[in-house]
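J.: my questions are about this predicted structure, shown below with the sequence.
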Amino acid sequence: MQMSTAHFRKAAVLCGLLGALAAGPASGEALQPFKDALFSQPIVLESRDGGDFEVIDYQELRDINGRDQIPERRVKSKYVDLGVKRQQANETLQLPSGNLEVARVGQAEGAAFTVIFIHGRGGDRRLGINDVSFGGNFNRLKNLAVKNGGVYYAPSVPSFDEAGVAAVSGLIAHAAARSPGRPVVLACASMGSFICWGAARDAHTVSHLAGLAILGGATDPSFIGSAAHKAKLPVFFTHGSRDSVYAPADQIALYDRLHKAGYPTRFTLFETGSHGTPVRMSDWRSILNWLLAAR
């Protein structure tokens, strides 16, 4: 399979970001590798749009039972580095919308970049910092942030309506103020996607963002015409082909509409994956590298 030309886009942006990171990766990508042999070597079943749309092989026996010591509860130790927990703190931030409980991993001031993860219904900040569930994928995200001079926030979202959007918008502004001029990525899973789509409608919030990641989320046709759409804020979708909560066909249709118009977007579809598959299987390094470069 040929490497997508999107990998090489906006070299000047990458160079500027590399200067801000603690150490530059030899590959020339924005983020240095972390356990890529375990997380970043998927089997591509289908590729189109110059590599912007990919269908990835997913098998429960291999990707859950073969990866976990206790299926869906504890990943095998080789997938994680728990030393990152020393860089982790629970905080209560006083924001214009009120107090917001967050877990922060990495430096609060002068971070090279910020990633904010929004959980779905029934979750809280503990979900986004869980090292041993979800195949160790959040542990990898935490390590990618810390080892590259960034900061990662996992807030407890109070609701998935306007109040929740206001709280997360306040967190985005908080992070941007503590690391001026550095990119902020907002990633939302499942019902948390309502927060991403809500934030996308506010021009001030969008001005702080470098990109959105939607993991197994709802589709928002009204995104077209939003402040984020007008700003061409990059969007990376990941979804399971057998998601029974949010139909993959609806999300693919939105991607297709955006991509055909030349909008910066990518889509990873996990073949046979269910609603929760993107949280376990999404390649955080690939997502962040593309969003940071595309912006």
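T.: Alright, I've got the coordinates.
J.: only C-alpha atoms for contact and neighbour calcs from this point on.
T.: Will do.
J.: which residues of the stretch 1-150 of the chain fall in strands?
T.: 44-48, 53-57, 68-70, 74-75, 88-95, 98-106, 114-118 (DSSP state E, counting those that start in this stretch).
J.: the longest one to strand 88-95, inter-axis angle?
T.: Here strand 98-106 points in a direction 150 degrees away from that of strand 88-95 (axes from the mean of the first three to the mean of the last three CA atoms, to 10 degrees).
J.: show residues contacting strand 98-106.
T.: Residues outside strand 98-106 that contact it (CA atoms under 8 Å, 6 or more residues apart in numbering) are 84-85, 87-94, 125-126, 129, 142, 145-146, 149-157, 167.
J.: out of those, name the ones that lie in helices.
T.: K142, A145, V146, A167 (DSSP state H).
J.: need those in JSON lines (columns: distance to S282).
T.: Formatted as JSON lines, the ones in helices among the contacts of strand 98-106 follow (distance: CA to CA, whole Å):
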{"residue": "K142", "distance to S282": "14"}
{"residue": "A145", "distance to S282": "16"}
{"residue": "V146", "distance to S282": "19"}
{"residue": "A167", "distance to S282": "25"}
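J.: second structure follows, compare the two:
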Amino acid sequence: MPQSTVHCLRRLVFAAVFTALAVQDAAALTLKPWKDELFGYGTVIETSDDGALSVVDYQEMRDINRRDQVPERRVKSAYVSTAVKTAQKNATLDTPAGPIDVAMTGKGEGAAFTVIFIHGRGGDRRLGNNDWNFGGNFNRLKNLAVRGGGVYYAASVPSFDDKGAARVSGLILTAKALSPDAPVILACASMGSFICARVARDPVAVKSLSGMVLMGGAADGDYSKTAAFKAKLPVFFTHGDSDSVYQANDQIAVFRKLRKAGVPARFVLFQTGGHGTPVRMTDWRETLNWLFAQ
């Protein structure tokens, strides 16, 4: 057989192997269903922006009063599995920017993925680690992390200024060092979006991120000037359309600017939802799988 033919066959074999490995890697980053029948979105009332924006039916009577054993205080037990408590701990992690307190669930090293949640005003790591409040949504996230071989950090942010953002950037770099081949997702709720906005301007931290989630956050009118925008970092927005703290239309305007510039972006708008609705109702499995696919 001519030498060139042998080389051609070898290239074809290598290409097939690499393609198979890529498919396996993609499959490994698809979170399997867990309580989807309870946490998945209900009726999609309408879509726009080529399907990237979805308006989801939300009803307080159904999604709070019937879901919770004690409304807004304790979800029904069907929504929770506390088996993840064996995989969680409180820790203070040393980062390049200084120590940061976290509630950590999952693998400390070699994780398949990392999710970092940043609370809003008045919160700390306990908020994102709460199994029974917020409709059990954080318990589901913890279970998805453990079942998917990932790690979830609920961080305590010391402040919502540059100092606080530096600690979160440091946590991102630390998480990436512990699991260098895994995507890192930063999720910010409410006033925590100020942290996401500052991290988006940190080119070193952005290089270690694979996506951001903004839940009922403040609109960043200058996002197009950030390192995250230039890197086309994927962003998933969730918002209540009756949010009286941060207006949904302001955030939708940012979302559309990102889309126009070719930045991967999705938006889930909860009809009649208020400021706290995204923390309770965001479908973590759908959100993370979309970000992983980008």
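T.: Done, it's in. In this text, all values refer to a predicted model and were calculated from it rather than measured experimentally.
J.: right, so the strands of the stretch 1-150 of structure 1: which one is the most enclosed?
T.: Highest mean neighbour count of the strands of the stretch 1-150 of structure 1: strand 114-118, a mean of 26 (counted as mean count of other CA atoms under 10 Å).
J.: find me the equivalent region of it in structure 2.
T.: Counting by TM-score structural alignment, strand 114-118 of structure 1 falls onto residues 114-118 of structure 2.
J.: what about that stretch, distance to the chain center?
T.: In terms of CA atoms, centre = their mean, to the nearest Å, the gap separating the centre of stretch 114-118 of structure 2 from the centre of its chain is 7 Å.
J.: ok, stretch 213-229 of structure 2 next?
T.: 14 Å.
J.: could you give the residue range in structure 1 aligned to it?
T.: Under the criterion TM-score structural alignment, stretch 213-229 of structure 2 matches residues 213-229.
J.: contacts for the matching stretch, please.
T.: Contacts of stretch 213-229 of structure 1 (CA under 8 Å, 6+ apart): 185-194, 196-197, 200-203, 206, 235-240, 243, 246-247, 250-251, 254, 275-279, 282, 287.
J.: what is the end-to-end distance of it?
T.: 14 Å (CA to CA, to the nearest Å).
J.: equivalent analysis for stretch 274-294 of structure 1, please.
T.: 28 Å.
J.: mind listing what's buried in that stretch?
T.: By 16 or more other CA atoms under 10 Å, the buried positions in stretch 274-294 of structure 1 come out as 274-294.
J.: next one: A166 of structure 1 from G66 of structure 1, what distance?
T.: 41 Å.
J.: so between these two, which is more surrounded?
T.: Neighbour totals were compared for A166 of structure 1 and G66, and A166 leads with 20 against 14 (other CA atoms under 10 Å).
J.: quick check, that one in contact with L95.
T.: No. Judged on CA atoms under 8 Å, A166 of structure 1 makes no contact with L95 at a distance of 9.5 Å.
J.: where do the contact lists of these two overlap?
T.: By CA under 8 Å, 6+ apart, no residue touches both A166 of structure 1 and L95.
J.: hmm, back to that, just the buried residues of the contacts of strand 98-106 of structure 1.
T.: Judged by 16+ other CA under 10 Å, buried ones among the contacts of strand 98-106 of structure 1: 84, 88, 125, 129, 142, 145-146, 149-157, 167.
J.: now do the same contact list for the nearest residue to G192 of structure 1 once chain neighbours are set aside.
T.: Of all residues not flanking G192 of structure 1 in the chain, G120 sits nearest, at 4.6 Å (CA to CA, 6 or more residues apart in numbering). Taking CA under 8 Å, 6+ apart, we find G120 of structure 1 in contact with C188, A189, S190, M191, G192, S193.
J.: let's see it at 7 Å
T.: A189, S190, M191, G192 (CA atoms under 7 Å, 6 or more residues apart in numbering).
J.: and these, which two are the farthest apart?
T.: A189 and M191 (6.3 Å; CA to CA).
J.: the two: which has the busier surroundings?
T.: Legend: neighbour count by other CA under 10 Å for A189 of structure 1 and M191, higher for A189 (26 against 21).
J.: quick one: map the more buried one onto structure 2.
T.: In structure 2, A189 of structure 1 lands on A189 (TM-score structural alignment).
J.: shouldn't that match be in contact with H119?
T.: Yes. A189 of structure 2 is within contact range of H119, at 5.6 Å (criterion: CA atoms under 7 Å).
J.: look at A231 of structure 1 and say how many residues are nearby.
T.: Around A231 of structure 1 there are 14 residues (other CA under 10 Å).
J.: next up, the contacts around the nearest residue to it once chain neighbours are set aside.
T.: Leaving out its chain neighbours, the residue that sits closest to A231 of structure 1 by CA to CA, 6+ apart is V206, at 7.9 Å. Residues in contact with V206 of structure 1, defined by CA under 7 Å, 6+ apart, are A200, A227, A228.
J.: from P33 of structure 1, how far out is V206 of structure 1?
T.: Taking CA to CA, one finds V206 of structure 1 at 28 Å from P33 of structure 1.
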